[in-house]
Structures are given as structure tokens and as C-alpha cells.
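[1] I need the structure of the sequence given here:
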Amino acid sequence: MAILRGDFPPGSPLPREAELMTHFGVSRTVLREALRTLTSKGLIESRPKVGTRVRARNAWNLLDADMLLWYSRVAPPMQFALKLQEMREMIEPYAAALAAENHEAATLDLLTQAHCSMVRAQNVEEWVRADLQFHLCVLGACSNELLVPLGALIGQTLEGQLQLNAKRADVFNASQAEHTAVFEAIVARDADAARRAMSVLLGVTRARIEG
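    Below you'll find the model as predicted:
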């Protein structure tokens, strides 16, 4: 997280092993395993006679689940929320269209359950859990296996954003009508309507973030 926060800029060396072991209170074995993990995620690289240095930002694998979670904890909140929102706006409207075209009985049943949970929610916590599940179920209904892990990947960070948006609204379920429009379009297999409805929903989300 210190690297992601910018405490160690790209190209800068990390402290020596002895210093890191003392700072974190770990053994050499544990430290080296941690450094191997950070290497695999693209954060650092080690070279003979050069030592361990932070790699350029374009080498960082921010779509790794650990990396995304760490980054969400240290990035400026508004900056991170807008970047996550941009990602959603690129993916989810078209995912809703795919879900309308390709949903099967099992995936539609899961989406229906998530929508019903949103309707029945009595507080922010219940709403956020159901809201997150609804968006994950939309991705699951696309019949595109590459989108499912993407949803699982951003799940933890998206949950925080959904909770913030629900608390900013006049009532926690203020966007129920927009979610229902997405749901009904998917059920009707109307891809264009599903894409438009999801775009409207995400527009409401962006307005709350920026407001």
C-alpha cells in the first residue's frame, strides 16, 4: 500500500532486507515470500547489483484482486470512485444488453432473487448486499465466462461505492425504479432497452458520486 500510495515512486529502491524485516517484524523467509508476491503483481523487480526497485505504473496489475483492494484503501476517495465508475460505464450497459439476449433460466432466477431482495430491503446494509448481487447477476447472465471473474474482482470495491451512494441518497433505495427498469428489460429480452436503462442507472450513480 505504501508503494501504491506513492511513498516509493516508480524507479525508486526499496529499503534493504534488514530494514524491512525490522519494520514489519517478520523473518527473512516471510519477507522474501512477500517480495515474490509483489513481483508477481508487477509492483517491483529485483536485479543483481541493482537491488529491488518499484516498477513503472503501467506495469502494475491493478486488476489483481489484492492490488485493487490495496489501491482502493490508499487512492484519493473521489479519484478512485470516478475511475471505478468509468470502468462500470464502459462495461455494464453492454453487459445488460448481453444479459437480455443470452440469459438462461438459472441465471434469470438468480437475477430475479437479487431484484426481489432489493425490493424487500429494509435498511442500507440489506440494500447494498442486494444491489451488489444484482449487478453481479447481470454479468453472470451474459453467458460470457470472461465477465464473471471481472465482477467478482471488483466486488469488494464496488460494495463500498454502493454503500456510499445509498447513504448520499434521500432514501437508501432511491434508485429502485432504475434497477427495476434494467431488470424488466432483461426479462423481456430487450437488449436496447436494457442497455439504455443501465446507462440511466449509472448516470444516477455518477451524479451522486460527483454531488
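[2] switch to C-alpha atoms for all contacts and neighbour counts from now on
    Noted.
[3] Is the residue lying closest to Cys137 once chain neighbours are set aside inside a helix or a strand, and which specific one?
    Leaving aside its sequence neighbours, Cys137 sits nearest to Leu111 (Cα to Cα, 6 or more residues apart in numbering; 5.2 Å). Per DSSP states H and E: Leu111 is located in helix 105-120.
[4] Which strands and helices lie in contact with the helix or strand just after that helix?
    The element immediately downstream of helix 105-120 (helix or strand, assigned by DSSP H and E) is helix 124-140. In terms of contacts (3 or more Cα pairs under 8 Å, 6 or more residues apart in numbering; DSSP states H and E), helix 124-140 is packed against helix 77-102, helix 105-120, helix 147-168.
[5] Output these in TSV; the columns should cover distance to Ala193 and mean neighbour count.
    Listed next are these as TSV, based on distance: least, Cα to Cα, whole Å; neighbours: other Cα atoms under 10 Å:
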stretch	distance to Ala193	mean neighbour count
helix 77-102	8	19
helix 105-120	17	18
helix 147-168	20	18
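[6] What's the separation between the residue sitting furthest away from the middle of the chain and Leu139?
    Residue farthest from the centre of the chain, counting by Cα atoms, centre = their mean, is Lys49 at 38.3 Å. Going from Lys49 to Leu139 by Cα to Cα, to the nearest Å gives 47 Å.
[7] residue nearest the centroid of the chain?
    Short answer for the chain (Cα atoms, centre = their mean): Ile154, at 2.2 Å.
[8] One more, please, to line up against the first structure:
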Amino acid sequence: MSTGRTAIQQDLHGTVAYELGSAILRGDYAPASVLPREAELMGAFGVSRTVLREALRTLTSKGLVESRPRVGTRVRARDAWNLLDADVLQWYARVAPPVAFALKLQEMREMIEPFAAGLAASARDEAALATLADAHGAMAAARNVDEWVRADLRFHLAVLAACDNELLVPLGTLIERTLEGQLRLNAKRADVYNAALPAHTAVYDAIRRGNAALARRAMTKLLTTTRERIEQ
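    Here you go, the predicted structure:
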């Protein structure tokens, strides 16, 4: 098989996996229900059996479905879904009610980011602090919502990177795309993002000064304001 044909097939099975996965996450196929037969799915997506089976293998690896002899491909229970898989999280963000999803993501942030800010203050890594300073400066210089959101995202990822815990860095990368959507939701009015700068500055100053307790409190306060905006 040529390289070009392989790439096309990979793109096709990725598209099918996305469409089916999104349908499952949206609730089109309930947990414990059986997906349509192969022939029906092949016709619906206009793909070969090879492409369809590769897509189903992808969904199986992500915990969304399982195949059983003489039964077919069944949707697994929600607690088996790997929602921290980067693809699944992104698919879920696209089909879930926006505010409800934003609040779930917010709960994750409230559990992690204040302690990450405290760790960043204690770590005092100069290179990481420089990255954080650049992000903070970009927020201060932002002239519109798009510039603000990009800088805001860089700021929060920089806090995770500065905490000297390599296990938290992939978490930031994992939620990066969905967090961008939440930040955009919060900054949809110009006055909102202008008003948010002092709270970020308080976090930055506490980390720069090495005050872990103050950094935790400042990040908690920032995220409390974020939650209030989402709920409004």
C-alpha cells in the first residue's frame, strides 16, 4: 500500500472514530446499547470494513466500546470511558452543554491549580519564572479577546510547568484545548478580560516572591471569580 493511501485510510478511520465517539458521548447511543451492524455503519460513513474496524479499535482503546462474539459492538458504561484521553476530552467538549462542561473543567482546575501555584512559588525555577513573566506581560499587552485568551492560556500552563512536578505538565497539555474554550467563554466581553488582569498579577507576584501560601490563596481567588463568571 502506498504512503498516500495509508495516510488517507488513517484520516478516514480518524474521522469515523470522531463521528462515532462524539455520537456516543452526546448520548445518541446509550451505555449498554449495541452499535449498528458493520454493513450499516460502512454504508453510513462510506468506508471499507478495514477502515471501520480500525475506527472501532480506536474507540475500544479509549474505553467507549467493547466487542462481544454474537453480540456486536456494545457501548460501555460511562464510568469506563477514558475522558482524560486527549481525543475523548476534546470530542466531549464539543458535544457537551458548554456551561455544564465548563463547570466540570472548573472543578478540576480548582483542585489542581492553587496547589500548583504554591509549588511554583516554592520551586523558584528561574527559567520557568521567565516564561510565566512573558505570559503575564502578554496578558497586560493584549488588545483584544483573541490575544488575551492566548496569553491567559500560556499563563496557566506556565504555572503548571513552573511547579517542578513533571506529572502536572502533561495534565496541562491534555486540557489545553478545552481550557482555551473556557477562557474564551469567560473573556467574551472586553471589560471582563480587562478586569481579570489584577487577579493574575496577584498570582504572578506571589509566585515571583516565593510566597507559596499567598500564591495558593491568589489562585483560589482567581478561580472563584472564574466560576462566578461561568455561572452567570
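[9] Can you pull the TM-score for these?
    With the length set by TM-score structural alignment, normalised by the length of the first structure, the two chains reach a TM-score of 0.98; 211 aligned residues with a Cα RMSD of 0.9 Å.
[10] on that earlier part again, by how many degrees do the helix holding Leu111 of the first structure and helix 124-140 diverge?
    Helix 105-120 of the first structure runs at 160 degrees relative to helix 124-140, counting by axes from the mean of the first three to the mean of the last three Cα atoms, to 10 degrees.
[11] equivalent range in the second structure for helix 105-120 of the first structure?
    Aligned by TM-score structural alignment, helix 105-120 of the first structure corresponds to residues 126-141 of the second structure.
[12] in the superposition, what's the average offset of the matching stretch relative to the first structure?
    Its aligned residues in the first structure lie a mean 0.7 Å from stretch 126-141 of the second structure after superposition (mean Cα distance after the TM-score superposition for the first structure).
[13] Ok, stretch 149-161 of the second structure next?
    Averaged out, stretch 149-161 of the second structure is 0.2 Å away (mean Cα distance after the TM-score superposition for the first structure).
[14] and that stretch, how far out from the chain's middle?
    13 Å (Cα atoms, centre = their mean, to the nearest Å).
[15] Contacts for it, please.
    Contacts to stretch 149-161 of the second structure, defined as Cα atoms under 8 Å, 6 or more residues apart in numbering, come from residues 113, 116-117, 120, 128, 131-132, 135-136, 138-139, 142, 168-169, 172-173, 176, 179-180, 183-184, 187.
[16] Let's see the distance spanning stretch 97-109 of the first structure from one end to the other.
    Here the two ends of stretch 97-109 of the first structure are set 17 Å apart, with distance taken as Cα to Cα.
[17] How about residues contacting that stretch?
    137-143, 185-195.
[18] From the residues you listed, which land in helices?
    Cys137, Val138, Leu139, Gly140, Ala185, Ile186, Val187, Ala191, Asp192, Ala193, Ala194, Arg195 (DSSP state H).
[19] Residue in the second structure paired with the third one?
    This means Leu139 of the first structure. Checking TM-score structural alignment: Leu139 of the first structure goes with Leu160.
[20] Give me the distance between its match and Arg154 of the second structure.
    Separation of Leu160 of the second structure from Arg154 of the second structure (Cα to Cα): 10 Å.
[21] Looking at these two, which one has more neighbours?
    Neighbour tally, Leu160 of the second structure and Arg154, criterion other Cα atoms under 10 Å: the higher count belongs to Leu160, 28 against 20.
[22] ok, now how distant is the more buried one from His136 of the second structure?
    For Leu160 of the second structure, the distance to His136 of the second structure - Cα to Cα - is 14 Å.
[23] Same question for Val203 of the second structure.
    10 Å.
[24] and what of Glu180 of the second structure?
    Distance from Glu180 of the second structure to His136 of the second structure, counting by Cα to Cα: 16 Å.
[25] before we move on, what about Ala128 of the second structure?
    12 Å.
[26] next one: Thr225 of the second structure
    18 Å.
[27] cool, and Ala218 of the second structure?
    For Ala218 of the second structure relative to His136 of the second structure (Cα to Cα), the value is 15 Å.
[28] Likewise for Ser61 of the second structure?
    Taken as Cα to Cα, the span from Ser61 of the second structure to His136 of the second structure is 39 Å.
[29] What's the match for the residue nearest to the centre of the first structure in the second structure?
    Aligned partner of Ile154 of the first structure by TM-score structural alignment: Ile175.
[30] Now do the contacts for its match.
    Per Cα under 8 Å, 6+ apart, neighbours of Ile175 of the second structure: Ala86, Leu89.
[31] redo that, cut-off 10 Å
    Leu84, Asp85, Ala86, Leu89, Gln90, Leu105, Met108, Arg109, Leu157 (Cα atoms under 10 Å, 6 or more residues apart in numbering).
[32] can those residues go into TSV with extra columns for distance to Ala199 of the second structure?
    As requested, the contacts of Ile175 of the second structure are exported to TSV (distance: Cα to Cα, whole Å):
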residue	distance to Ala199 of the second structure
Leu84	28
Asp85	31
Ala86	29
Leu89	28
Gln90	28
Leu105	20
Met108	19
Arg109	16
Leu157	16
